[in-house]
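Chemist: the following comprises the amino acid sequence and a computationally predicted model.
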Amino acid sequence: MKNLHAFAVRPIAAALAAVLLTAGLNASAGAAEPRVVLIGLAAPLTGASARIGKDLENGAQLAIDEANRNHPTLDGQPVTYRLVPADDQSDPRTAVTVAQQLVDQHVVGVVGHWNTGCSVPAARVYHDAGIPELAPASTGHQYTQQGFDTAFRVMGHDDGSGAYTGAYAVKTLKAKRIVVIDDRTSFGSGLATQFEKGVQANGGTVVDHQYITDKTVDFSGVLTEIKSKQPDLIFLGGIDIEAAPLARRMHQLGIHATLLGAGGFVSQTFLKLAGTDGDGVTALEPGLPLERMPGGPAFDAKYQASFHQPIELHAPFAYDATATLIEAIGQTNSTDPHKLTAALHQIEHKGITGTIAFDNEGNLKNPAYTIYQVRGGKWVVVDVLGGTTQTASK
């Protein structure tokens, strides 16, 4: 009877072992499936500024792809990073809706927004959810002056831009009769105000201040009024798609003043729209020139190989914002947004645009600014201000 019992038990035990082995293999297979970590990208993906939004998306995606090629892990388990693009249409109200949608999708952080006018109201949504926002190009100082510990930016803000351009207009360009135009956006008005302060601080005079909107296409009226002031320099608080037709109309009306701008002129689109009328236009842009960024030349080559087009404007900064967030995830070994926010306040990420580290407000420490001028249909570097000396990597 004992032998019969043993004979009967063996197949049962073997079957049980097979079941347990199969379950173990299934569990192992399940454990090996990468966990997906979502990172939001908020930018204008439709409308007049869609080219810039796509540029930001491309830059962020390159950082995502590079991180995934390194087979990242979290708590010893494989993870895959995935970008979640959201279209804010360069509209503040839409930006708030988009921000809440990203929060509801449980992103661990957001790269965006491009416009200061979008980042300012969206920042409250992210703060209430405890999610860090890393703005690649929202240069209005008011974005980080709201007191939200979740708000960061990876380029200099307009207080610096205004001070530098104001000093440059008076001391270098020797402008005596300066006119200011702003487009009434958060970015344009804030920049125009800081520029005026910079002019006054350097002993210059603003003889007129005119207003347009970011939808203005015909500048005849405002320029006719300005021509009577006999300006030798016109400062525009606005972006490239406003600056290009403004430059054209200035030439048509025989206004021979220098057109000066900051933080939004230096793009391929400006060159295409302005044509030969763009020659002589001068602009300050936050950040180092691409060729002087520590990882600029290599990034430029990767970007063009991946997307078969030149960088439009701010892709390197979107890349660095994304890579900085991913580094914070690695440092904390966590996707808890509160832990990530705390880590970002202490981080020193060696990015392609330079070292990414933040002050108490969330502003980039020691930012650089570059003066460009259009010569022969190309943006040419004239001077680099602020920042630290950087060596381009090969």
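Modeler: Received, thanks. Numbers count the residues shown, from 1 in each chain.
Chemist: hey, let's count contacts and neighbours off CA atoms from now on
Modeler: Fine.
Chemist: any idea how far the helix or strand that contains Pro297 is from the middle of the chain?
Modeler: Under the criterion of DSSP states H and E, Pro297 resides in helix 296-307. Offset of helix 296-307 from its chain centre (Cα atoms, centre = their mean, to the nearest Å): 17 Å.
Chemist: just stretch 126-134 next, same as before
Modeler: When distances are taken as Cα atoms, centre = their mean, stretch 126-134 is centred 16 Å away from the chain's centroid.
Chemist: same deal with stretch 37-46?
Modeler: Distance of stretch 37-46 from the chain centroid (Cα atoms, centre = their mean) equals 11 Å.
Chemist: re earlier: so for the helix holding Pro297, what gets flagged as buried?
Modeler: Using 16 or more other Cα atoms under 10 Å as the test for burial, helix 296-307 gives 296-300, 303.
Chemist: just stretch 44-54 next, same as before
Modeler: By 16+ other Cα under 10 Å, the buried positions in stretch 44-54 come out as 44-45, 49-54.
Chemist: could you do stretch 263-274 as well?
Modeler: For stretch 263-274, using 16+ other Cα under 10 Å, the buried residues are 263-271, 273-274.
Chemist: from these, which land in helices?
Modeler: In this view, those that belong to helices under DSSP state H are 268-271, 273-274.
Chemist: tell me the one of these nearest Ala328?
Modeler: Nearest to Ala328 among those is Gln268, at 32.9 Å by Cα to Cα.
Chemist: any chance of TSV for the buried residues of stretch 44-54, columns distance to Gln146 and secondary structure?
Modeler: As requested, the buried residues of stretch 44-54 are exported to TSV (distance: Cα to Cα, whole Å; DSSP: H, G, I helix; E, B strand; the rest coil):
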residue	distance to Gln146	secondary structure
Pro44	23	coil
Leu45	26	coil
Ser49	26	coil
Ala50	27	helix
Arg51	29	helix
Ile52	26	helix
Gly53	24	helix
Lys54	28	helix
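Chemist: structure two is appended below for comparative analysis:
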Amino acid sequence: MRVKAVSLAIVGLVGGLAMSVANAQEIIKIGHIGPVSGPQAHFGKDDENGVRMAIEDLNAKNPEIGGKKVKFQLVAEDDGADPKQGTAASQKLCDSKVAGAVAFVNSGVAIPSSKIFNDCGIPMITGAATNPALTKPGYKTTYRVIANDNALGAALATYAAKTLGLKQVAVVDDRTAYGQGLADVFKKEAEKLGVKIVATEFTNDKATDFMAILTSIKAKKPEAIFYGGMYGQAGPMLRQMAQLGMGEVKMFGGDGMCVPELAKVAAGAKPLDHVVCADGGSSLAKMPGGTEWKKRYDAKFPGQFQVYSPYFYDATMLLADAMKRANSWDPKVYIPFLQKTDYQGVTSKIAFEPNGEMKNPTYTLSRFVGGNKTAIE
């Protein structure tokens, strides 16, 4: 009896091992880096949610790549919107042997980090970092799924000059790669269109007191202020404009301030009614899958949506799509397939130029109506 019992136990063990091997899944690590702490945490958490949602959707389909069952796994790191922390996080993902990364809100973090990913041969896609310098090196590992600052700055300058007929504008930036880069594009394009730049000032991305800058600008009588920076500074600036009697002065800015959170930080300041801001990409209502995707996002992450998460969702899906077409998650094998992407995403139809920029990127201009971000038709 004991021999028979032992034999049955061995048979059961072998059978269990066989089933375990048959059901074994290869783990494919996808990295995310963003500011999930600090003043820009709203952005970082929203983006990470987009990646997480994509990974859940991929795994729900019991994916196979190259005839092997696979499971995608998120490896998330915090960059605190700081270049040093971001490059350290990038190296950490390289050391963790992620198959790809979907990362970065800030261009100042993305630009130095892109070299690290290139050196370790891992593709990196951003759905938020917009400085054109990111793709200038021509790394085969760097991609962007959103319009860059050349498109956003030019669109805002054209709207200011041609649609609103503005003649005098002041420019302020936060000296980051993103803020200064966007402000420089706006300034150059606005001057081409006959707008006079009456003042050029700068601050930093941690500042909250702008009274001295605004007092100086007020004396120049601008019709609008262009701010190159994030919502965390734009909000207090709007409040202080109101305190200085500049309630009718317009404010222009890019995607860094073009978020619902701006209304909260501005706390009902009158100049919020005169904000015009630009996002890369279409409004959710005009995205091919935006409305339905947003319903699913809100069910999973209520109250957390900002702006970039659908782009981070699509970027994650792009990595998986390239791996499937290549029958491999080895970056050396699937990067050429990533370069030849032709993918219908939630945000748009995505294909890349040789330098990793999107072909035919779109943008959306928005206002804040009753405190709600609203696309300008």
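Modeler: Great, that's in hand. Everything quoted here is computed from the prediction, not taken from an experiment.
Chemist: where does the TM-score land?
Modeler: After superposition, the two chains reach a TM-score (TM-score structural alignment, normalised by the length of structure 2) of 0.94; 371 aligned residues with a Cα RMSD of 1.9 Å.
Chemist: quick one: the strands in the stretch 151-300 of structure 1, in order.
Modeler: For the stretch 151-300 of structure 1, the strands defined by DSSP state E, counting those that start in this stretch occupy 151-153, 178-182, 206-211, 233-237, 258-262, 282-286.
Chemist: do you know which of those lies nearest Asn333 of structure 1?
Modeler: Closest to Asn333 of structure 1 of the strands of the stretch 151-300 of structure 1, according to Cα to Cα: strand 151-153, at 20.6 Å.
Chemist: where in structure 2 does the closest one fall?
Modeler: Mapped onto structure 2 using TM-score structural alignment, strand 151-153 of structure 1 covers residues 142-144.
Chemist: that stretch vs structure 1, average distance?
Modeler: When structure 1 is superposed, stretch 142-144 of structure 2 averages 0.4 Å from its matched positions, counting by mean Cα distance after the TM-score superposition for structure 1.
Chemist: assign the residue positioned nearest the centre of structure 2 to helix, strand or coil.
Modeler: Closest to where the C-alpha atoms of structure 2 average out (Cα atoms, centre = their mean) is Ala128, at 2.2 Å. Look at Ala128 of structure 2: counting by DSSP: H, G, I helix; E, B strand; the rest coil, its state is coil.
Chemist: for it, which non-adjacent residue is spatially closest?
Modeler: Distances taken as Cα to Cα, 6 or more residues apart in numbering put Val105 closest to Ala128 of structure 2, at 4.9 Å, once the chain neighbours are dropped.
Chemist: helix, strand or coil for the one you found?
Modeler: Secondary structure state of Val105 of structure 2, per three-state DSSP, is coil.
Chemist: give the burial count for it, as a bare number.
Modeler: 24 (other Cα atoms under 10 Å).
Chemist: quick check: it vs Phe312 of structure 2, distance?
Modeler: Per Cα to Cα, to the nearest Å, Val105 of structure 2 is found 10 Å from Phe312 of structure 2.
Chemist: okay, and the common contacts of those two?
Modeler: Residues within reach of Val105 of structure 2 and of Phe312 at once, by Cα atoms under 8 Å, 6 or more residues apart in numbering, are 126-127.
Chemist: contacting residues for Ile376 of structure 2?
Modeler: Ile376 of structure 2 makes contacts with 364-367, as judged by Cα under 8 Å, 6+ apart.
Chemist: just the buried ones from these?
Modeler: 364-367.
Chemist: show me those residues that map onto strands.
Modeler: 364-367 (DSSP state E).
Chemist: now the residues you listed in CSV, with distance to Gln168 of structure 2?
Modeler: Below are those laid out as CSV (distance: Cα to Cα, whole Å):
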residue, distance to Gln168 of structure 2
Thr364, 23
Leu365, 20
Ser366, 21
Arg367, 20
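Chemist: quick check, nearest of those to Ile10 of structure 2?
Modeler: Nearest to Ile10 of structure 2 among those is Thr364, at 65.1 Å by Cα to Cα.
Chemist: shouldn't the closest one be in contact with Leu284?
Modeler: No: Thr364 of structure 2 lies out of contact with Leu284 (Cα atoms under 8 Å); the separation is 9.9 Å.
Chemist: what does His120 of structure 2 correspond to in structure 1?
Modeler: Slight slip there: residue 120 of structure 2 is Cys, not His. Using TM-score structural alignment, Cys120 of structure 2 pairs with Ala129 in structure 1.
Chemist: count of neighbours near its match?
Modeler: For Ala129 of structure 1, using other Cα under 10 Å, the count is 16.
Chemist: ok, now the one 3 residues further on?
Modeler: Around Pro132 of structure 1 there are 27 other residues, counting by other Cα under 10 Å.
Chemist: look up the closest residue to it, ignoring the ones flanking it.
Modeler: In space, and not counting its chain neighbours, Pro132 of structure 1 is closest to Thr150: 4.4 Å by Cα to Cα, 6+ apart.
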